[in-house]
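In: pasting the sequence and the predicted coordinates here, then a few questions.
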Amino acid sequence: MGEQKSAADARASQGFATRAIHAGYEPDPTTGAVNVPIYASSTFAQDGVGGLRGGFEYARTGNPTRQALEANAASIEVGTYGRAFASGMAATDAMLRAALRPGDHLVIPDDAYGGTFRLIDKVFTQWGIEYTPAPVTDVDAIRAAVRENTKLIWLETPTNPLLNVGDIAAVAEVAKGAGARLVVDNTFASPYLQRPLTLGADVVLHSSTKYLGGHSDVVGGLLVTDDEELDAAIAFLQNGSGGVPGPFDAYLTMRGIKTLGVRMDRHCDNAEAVVDMLSGRREIASVLYPGLADHPGHEVAARQMSRFGGMLSVRMAGGREAARQLCSRTEIFTLAESLGGIESLIEHPGAMTHASTAGSMLEVPDDLVRLSVGIEDTSDVLADLEQALDGIR
């Protein structure tokens, strides 16, 4: 562990873009290939029984391309151990199973991602896991939700889709005092804008499908931690359950990470321009974006994020029907689930990504529209939204 930690410390001294491009792989000593090869092999030859070359035996257990991605992810989150999964939900499932046992309790956001809520509410409760929703914006409410059997506090910040902001350092102190672990879903911010491990989190989770992959062409998930014992438990489940990415998926994700910094700068630029434009429109009741000075989480976001991201939501003055009209009228903004790709996306969370929360205390407003602002020309992005809003009856 000492050698790995020293390597992580050395990487942390380099700039983000340098680590994103170089961490996890050195040019191949035989061919000089500067990009990690796609090791499309399901099994690996052994030098005698148990004589593994580089530690590889079977691709579910380990693959050189995946290993490079895992080291890269650990580096950009300034962590020690990274584990890659076939999807963000596979990573979520592994994290919950590694940390919880029947009879345990966890605290979740009261506006958690719909898939996370569905997994906990519909699956883990069948196995004796209890949960309590609490607002991520209220540290006292999170503290009050903790019980004697609480083993995990799950934090999204900013949250999906309401863009609420949680104070990672403050919640980390709550978790520490309760003898629980803090997991931060960092998907919306990305490690370019926010690094939860440096603020006291125990684990960082990503749907790498989103900003890390960045091109809407690969599905994946990542967990990063400094906890050697917890990493061992996660690695056991990764291998035992087999929810791993293939080598091509790992390659695509790693390729995406190389340009994360420059992409996020453009996502943020465009999102800020969209927020400015939407804030003055009569069709918009409110804009939800941490970069706004009057956003309730602005001060915390400014403290723990370098910028405010490419995600925003709006509540429509015309209610549900106006929300659906906006989603149907855009041309550059594609009506689709997911987020974080180079292209702009728009969706109605109540009927799409968060439909599983309907009828629960996590149900999202039906006048809500979520925007994932891409990296197209700013003028075209703005013009598309303006024409869509102009046509709402």
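Out: Yep, it's here.

In: contacts, neighbours, all on C-alpha from now
Out: Will do.

In: show me where the stretch 151-300 of the chain has strands.
Out: For the stretch 151-300 of the chain, the strands defined by DSSP state E, counting those that start in this stretch occupy 181-185, 203-207, 221-225, 284-288.

In: of all those strands, which one comes closest to residue 171?
Out: strand 181-185 (7.7 Å; CA to CA).

In: which residues does that closest one contact?
Out: 151-157, 168, 171-172, 175, 196, 201-206 (CA atoms under 8 Å, 6 or more residues apart in numbering).

In: show me those that map onto helices.
Out: 168, 171, 172, 175 (DSSP state H).

In: can I get the residues you listed in TSV including distance to residue 265?
Out: Below are the ones in helices among the contacts of strand 181-185 laid out as TSV (distance: CA to CA, whole Å):
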residue	distance to residue 265
168	23
171	28
172	28
175	32
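
In: in PyMOL, how would I select the buried members of those residues?
Out: A single PyMOL command is used to select the members of those judged buried by 16 or more other CA atoms under 10 Å:
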select buried, resi 168+171+172+175
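
In: chain center to stretch 276-287: distance?
Out: 27 Å (CA atoms, centre = their mean, to the nearest Å).

In: for the protein, longest helix please?
Out: The longest helix of the chain (DSSP H) is helix 260-278.

In: which other helices and strands does it contact?
Out: Contact here means 3 or more CA pairs under 8 Å, 6 or more residues apart in numbering; DSSP states H and E; on that basis helix 260-278 packs against helix 16-22, helix 190-193, strand 284-288, strand 311-316, helix 378-390.

In: check contacts around residue 70.
Out: Going by CA under 8 Å, 6+ apart, residue 70 touches 24, 81, 82, 83, 84, 222.

In: ok, structure two:
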Amino acid sequence: MTDTPSARAARLAHLRRAELAKGDPVALPLTLATMFHLPGDPAGYAQYGRFSNPTWDAVEKMLTHLEGAPALGFPSGMAATAAVFFGLLKSGDRILLPSDGYYTTRVLTERFLTRLGVTYDTRPTSTFLDGGFEGYRLVFVETPANPGLDICDLVAVCEAAHAAGALVVADNTTMTPYGQRPLDLGADIVVAADTKAPNGHSDVLFGHVASRNAEIMAAVSDWRKLAGGIPGPFEAWLVHRGLETLHVRFERMCNTAEAIAPRLAAHPAVSKVRFPGLESDPSHNLARAQMDRFGFLIGVTLGSEAAAERFINDCALIQPATSFGGVHTSAERRARWGDAVDQGFVRLSIGCEPADELWAALEESLNRSEG
């Protein structure tokens, strides 16, 4: 079977089949144990809840299948990122971060890594190659960047960073493994917040790290075990269930985003739209080259803060909330968190509502927001 998103989705639905004995439940059982029956030599067996859990194992098997690389689960996307930083970096190391990516990664670095002797620089995603990568131990990319949706050339970044002796970490939260495969494009490590589309129901925090480098995964695994940054079994069970429908939801969300983005761009209340699927988007050609889909996030800039707030709050089919990737369409004005975006910039996360009904609600709210 070929390695396409559809082929991976088809196999994902049957991963448990090979492990089932006659009479076993098809659905994954939830294992809440912290202690395991362990007489004699404990080697090769489940030992303690901070070391391993059968429910973790199952969701990590799914993530490994989707990433095409060993994956480890964490209690949030930031926990996954922190495990990479604290598991791999040492005093004297220098790292590069996107200046327009998720702000918490920069805050974590400034407040905690710098205390340990790690230095950092930032650079815009759209010009991430400018200046080269000499002297960096680790290069962290987020493409498309959250929230502005700029894109960098992952293949070129990875080649240049590796030539300079740096590791490349790619945050793939906005795209999921069905939309983009950073490891196939040269990245050493993928981190992601499965809180978003992979779980998809806005009811659990989760994240993962994936890499084809055994030494990297051993270091990240040791950090998780010793620092205790472990996922809960129930959270892992919920993400396992969410992953079973990710392909269906992601396809619906991407299709709807592609239908709605040009309509938003044509509306008189909208001054600017960022969406990689638009031919007019500055990242469109690069997105076509390195992404399987264009994603479900749309950046919409309205004329003012007040217009943006009215658009979000008055739309019957928008959930005003932070985060993204749920089955419901959601939106927020990102400047309220301090992101370097226009005061009227709205990050719109397209959900699973029927496209025509969703557009009708968005258009009605846009028309009112002009007043």
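Out: Sure, I can see it. Computed from a predicted structure; not experimentally measured.

In: mind checking the TM-score on these two?
Out: Once superposed, the chains reach a TM-score of 0.95 (TM-score structural alignment, normalised by the length of the second structure), with 369 aligned residues with a CA RMSD of 1.8 Å.

In: what's the residue closest to the geometric middle of the first structure?
Out: residue 187 (1.7 Å; CA atoms, centre = their mean).

In: three-state assignment of residue 52 of the second structure?
Out: Classification of residue 52 of the second structure using DSSP: H, G, I helix; E, B strand; the rest coil returns coil.

In: translate it into the numbering of the first structure.
Out: Residue pairing (TM-score structural alignment): residue 52 of the second structure is matched to residue 62 of the first structure.

In: can you tell me the closest non-neighbouring residue to residue 73 of the second structure?
Out: Sequence neighbours aside, residue 208 is the residue nearest to residue 73 of the second structure in space, at 4.4 Å (criterion: CA to CA, 6 or more residues apart in numbering).

In: residue 101 of the second structure touches residue 140, doesn't it?
Out: No. Under the criterion of CA atoms under 8 Å, residue 101 of the second structure makes no contact with residue 140, lying 9.7 Å away.

In: pick out whichever of these two has more residues nearby.
Out: Taking neighbours as other CA atoms under 10 Å, residue 101 of the second structure and residue 140 compare with residue 101 leading, 27 against 22.

In: need the counterpart of residue 336 of the first structure in the second structure.
Out: Under the alignment (TM-score structural alignment), residue 336 of the first structure maps onto residue 321.

In: surely its match touches residue 333?
Out: No. Residue 321 of the second structure is beyond contact range of residue 333, at 9.4 Å (criterion: CA under 8 Å).

In: among those two, which residue is more densely surrounded?
Out: Just comparing residue 321 of the second structure and residue 333: by other CA under 10 Å the higher neighbour count belongs to residue 333, 25 against 12.

In: I'd like the distance between that one and residue 208 of the second structure.
Out: 27 Å (CA to CA, to the nearest Å).

In: before we move on, what about residue 346 of the second structure?
Out: From residue 346 of the second structure to residue 208 of the second structure the distance is 27 Å (CA to CA).

In: same deal with residue 216 of the second structure?
Out: Noted for residue 216 of the second structure: a distance of 14 Å to residue 208 of the second structure, by CA to CA.

In: which one of these two is surrounded by more residues?
Out: Counted by other CA under 10 Å, residue 216 of the second structure and residue 208 do not tie: residue 208 has more neighbours, with 27 against 18.

In: so what corresponds to the more buried one in the first structure?
Out: Residue 208 of the second structure maps onto residue 222 in the first structure, by TM-score structural alignment.

In: of all the strands of the stretch 151-300 of the first structure, which one comes closest to residue 238 of the first structure?
Out: Minimum separation from residue 238 of the first structure across the strands of the stretch 151-300 of the first structure (CA to CA) falls at strand 221-225, 10.6 Å.

In: where's the residue in the second structure sticking out farthest from the centre, which helix or strand?
Out: What lies farthest from the middle of the second structure is residue 40; by CA atoms, centre = their mean that is 42.0 Å. Under DSSP states H and E, no helix or strand contains residue 40 of the second structure.

In: re the thing from before, ok, now how distant is the match of residue 336 of the first structure from residue 225 of the second structure?
Out: Taken as CA to CA, the span from residue 321 of the second structure to residue 225 of the second structure is 33 Å.

In: same thing with residue 215 of the second structure?
Out: 15 Å.

In: between those two, which has more neighbouring residues?
Out: residue 225 (14 against 11).
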